[in-house]
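Engineer: when you get a sec, could you give me coordinates for this:
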Amino acid sequence: MRVAFAGTPDFARVALARLHAAGFTIPLVLTQPDRPAGRGMKLQPSPVKQFALEHGIAVAQPRSLRLDGKYPDEAAAAREALLAAQCDVMVVAAYGLILPQWVLDLPRLGCLNIHASLLPRWRGAAPIHRAIEAGDAETGVTIMQMDAGLDTGAMLLVERLPIADDDTTATLHDKLAALGGRLVVEALELAACGGLQPVPQPEEGVTYAHKIEKAEAQVDWSQPADAIARRMRAFDPFPGVSAQVRGETVKLWRGRALMQGRGSVAPGTVVAVDASGIGIACGQGRLEVTELQRPGGKRLAAADFLRGFPVEAGERFDS
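Structural biologist: Purely as a prediction, here's the structure:
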């Protein structure tokens, strides 16, 4: 089976590596154009491009695939490359571009998407973040037959995964990336013998995982402590959760919710300080913050943070 691949970040690289290791012929990879990154803001290839180049796989990086769009020449070149690749199927994972109908129709088996949620819950851009933020008990990976809608295609394979109490987006991402890589190999092996059975998504239970915005990093102390603690895990490693104290923006990376013991003080007020953490009053309960970071500094355990930035009860962490 000849497999075209479209993806960009590390989540997609894991799947590409599994497909390569499984022995599928991969004549072409589509990925986003190189982006500036790092202190020098030099152009950096995506993780998918890096893997493809290391393994001698041809790469195309169109800014759009719309033949009638802003970059028609790039889209036309990508179309010629896909036609020349003579692929049976395209696997898509966190590519970042909308696939027009001509792409969906080109491979004889269509386009299969690796989606990091239990569809139809958390369609959209940030399913891992939003599942943790919402307090979901489980998530998983859905291999989906792509159509023209936003994550609306029929489900081909689904596998569930519990969300641990200490999972962050970083840790859950790695688990789901590994699961997605294994599951898409299984899907292609079944497709080769006609063993995939598409199942339409339920009409009920649809939710959208909207893109994470930097503005969401500001903590809202009027929320319950457990909701803030979930957001801290959901926004680790990006964009983090932050608050202002003594004129500095401090990142709050880890903490635990204590749903009793806030007292009558205003939300955002420090109610307890010791080596284990900084207790901050919330709308309900209090949050014991155990890992923090000052601007330009490293993430530090509360005891180390307090040695360089002593905080006392009665001070406020403002939104």
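Engineer: drop to CA atoms for contacts and neighbour counts, all remaining ones
Structural biologist: Will do.
Engineer: I'd like to know how far the residue located most distally from the centre of the chain sits from Lys214.
Structural biologist: Distance from the C-alpha centroid of the chain, by CA atoms, centre = their mean, peaks at Ser264 (37.9 Å). Applying CA to CA, to the nearest Å, the value for Ser264 to Lys214 is 31 Å.
Engineer: give the helix, strand or coil label for Val270.
Structural biologist: When classified by DSSP: H, G, I helix; E, B strand; the rest coil, Val270 comes out as strand.
Engineer: circling back: where does the residue farthest from the centre of the chain land in three-state SS?
Structural biologist: coil.
Engineer: one more, please, to line up against the first structure:
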Amino acid sequence: MRIVFAGTPEFAAEHLAALLSSSEHEVVAVYTQPDRPAGRGKKLHASAVKQLALKHAIPVEQPSTLKDVDAQAQLAQYHADVMVVVAYGLLLPQAALDIPTYGCINVHGSLLPRWRGAAPIQRAIWAGDSHAGVAIMQMEAGLDTGPVLLSRSIEIAVDETSASLYGKLADLGPQALIECLADLPKYLADAQVQDEHQVTYAKKLSKQEAQLDWHLPAAQLERNVRAFNPWPIAWLTTAAGQVVKVWRTEVCTGASSKAAGTVLRADKQGIVIQTTDAALCITELQPPGKKPMPVNDFLNGRSEWFPLDSVLPGVEHE
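Structural biologist: A predicted model of the protein is given here:
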């Protein structure tokens, strides 16, 4: 088939690479977001998808919107059988969705209808889901609302981070995409309408949300640390006001009557903080201007950052 591919980050580039290595299909154009300033010099930086497309001499389109008629006319000139969309980052109006012969299909990093929206991989870990996966759907004008053509599921490991799960789904998604395209008319005919009663939304992450809130259960905080890795990275403020990033934690057994945020212990085994229901043991941290390090290295010269029985500042609640 003649394919127009639309995507932006590395996750999307993995899917484009799979299409380019397939002898069954021809990628006739690539759509990606406009180049963005990046790095200290704020120089314009091409997306991972654009870089891969240029290496293969594929035409690259970077409209700021697909809502105007000129952009839609350009898309129509490629005479695509299907448009494959993976983490593109721009909304496609119905007029654009209707241009390819078979419409547009999207590879989404969740088991739809669970976790529609911007951060499905992270929210699966954040919520404590047992499984994650990818779903290929026919796109509609709504947010991830289209019928599902194909789903593939994997188990979420107990120590899974968003970074590790992202990598697994970047392998799983391209395989599912190639399988779906091999018999696309059949998959379209058999597509399953999403159950609206099962819908959940994966809202964007924020640096503010990544602050450890000691009034949450310890198990939730442990999941937060894994869900917010590699971005925005969980963080806390010490009793003396230093902001420290937190990379690895575990839930401690045993009860304490001390207030949430109290430092119960700080030694080479971990920094143990009371939460609303249990204790959280921090085993890997990152001080300002340094790389992440084991707790033993962190406390070497910084033990006064976590005085015994001090209460760490928490999230302010209205």
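Engineer: what segments of structure 1 are helices?
Structural biologist: 10-21, 47-54, 72-85, 101-105, 127-134, 169-192, 225-234, 302-308 (DSSP state H).
Engineer: sorry, back to before: which position in structure 2 pairs with the residue farthest from the centre of structure 1?
Structural biologist: Alignment note: Ser264 of structure 1 maps to Ser257 in structure 2; criterion TM-score structural alignment.
Engineer: and its match, what is it in contact with?
Structural biologist: Contacts for Ser257 of structure 2 (CA atoms under 8 Å, 6 or more residues apart in numbering) come out as none.
Engineer: please identify the most buried of the helices of structure 1.
Structural biologist: Mean neighbour count (mean count of other CA atoms under 10 Å) peaks for helix 225-234 among the helices of structure 1, with a mean of 24.
Engineer: residue range for it in structure 2?
Structural biologist: Residues 218-227 of structure 2 are matched to helix 225-234 of structure 1 when aligned by TM-score structural alignment.
Engineer: mean deviation of that stretch from structure 1?
Structural biologist: Here the mean offset of stretch 218-227 of structure 2 against structure 1 after fitting is 0.4 Å, by mean CA distance after the TM-score superposition for structure 1.
Engineer: which other residues reach that stretch?
Structural biologist: Taking CA under 8 Å, 6+ apart as the rule, stretch 218-227 of structure 2 contacts 122-123, 125-128, 159-162, 210, 212-213, 233-234, 246-251, 275-280.
Engineer: filter those down to the buried ones.
Structural biologist: Among the contacts of stretch 218-227 of structure 2, the ones that count as buried by 16 or more other CA atoms under 10 Å are 122-123, 125-126, 160-162, 210, 212-213, 233-234, 246-251, 275-280.
Engineer: now intersect those with the strands, please.
Structural biologist: Among these, the ones falling in strands (DSSP state E) are 234, 246-251, 279-280.
Engineer: export the residues you listed to TSV and append columns for distance to Gln62 of structure 2.
Structural biologist: Formatted as TSV, those follow (distance: CA to CA, whole Å):
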residue	distance to Gln62 of structure 2
Ala234	34
Val246	37
Trp247	36
Arg248	39
Thr249	41
Glu250	44
Val251	46
Ala279	49
Leu280	46
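Engineer: and the helices of structure 1 as TSV, adding distance to Ser117 of structure 1?
Structural biologist: Output for the helices of structure 1, formatted as TSV (distance: least, CA to CA, whole Å):
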stretch	distance to Ser117 of structure 1
helix 10-21	13
helix 47-54	21
helix 72-85	28
helix 101-105	21
helix 127-134	6
helix 169-192	9
helix 225-234	14
helix 302-308	34
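Engineer: closest one to Pro202 of structure 1 among those helices?
Structural biologist: helix 127-134 (17.5 Å; CA to CA).
Engineer: packing partners for that closest one?
Structural biologist: helix 169-192, helix 225-234 (3 or more CA pairs under 8 Å, 6 or more residues apart in numbering; DSSP states H and E).
Engineer: would CSV of those helices with distance to Ala301 of structure 1 be doable?
Structural biologist: Formatted as CSV, those follow (distance: least, CA to CA, whole Å):
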stretch, distance to Ala301 of structure 1
helix 169-192, 19
helix 225-234, 15
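Engineer: which of those sits closest to Ala275 of structure 1?
Structural biologist: For those, proximity to Ala275 of structure 1 was assessed by CA to CA; helix 225-234 is nearest, at 19.0 Å.
Engineer: with respect to Ile98 of structure 1, which of the helices and strands packed on helix 127-134 of structure 1 lies nearest?
Structural biologist: Of all these, helix 169-192 sits nearest to Ile98 of structure 1, with 20.1 Å by CA to CA.
Engineer: tell me the contacts of Ala170 of structure 2?
Structural biologist: Ala170 of structure 2 neighbours (CA under 8 Å, 6+ apart): 11, 14-15.
Engineer: quick one: map Thr275 of structure 2 onto structure 1.
Structural biologist: Thr275 of structure 2 maps onto Cys282 in structure 1, by TM-score structural alignment.
Engineer: would you check how far apart that match and Thr8 of structure 1 are?
Structural biologist: 39 Å.
Engineer: and what of Ala215 of structure 1?
Structural biologist: From Ala215 of structure 1 to Thr8 of structure 1 the distance is 24 Å (CA to CA).
Engineer: out of those two, which sits in the more crowded spot?
Structural biologist: Thr8 (26 against 10; other CA atoms under 10 Å).
Engineer: which ones are touching the more buried one?
Structural biologist: Going by CA under 8 Å, 6+ apart, the list of residues near Thr8 of structure 1 reads 31-32, 46-49, 93-96.
Engineer: please redo it, this time with the cut-off set to 7 Å
Structural biologist: 31-32, 46-48, 94-95 (CA atoms under 7 Å, 6 or more residues apart in numbering).
Engineer: I am finished for the moment; much appreciated.
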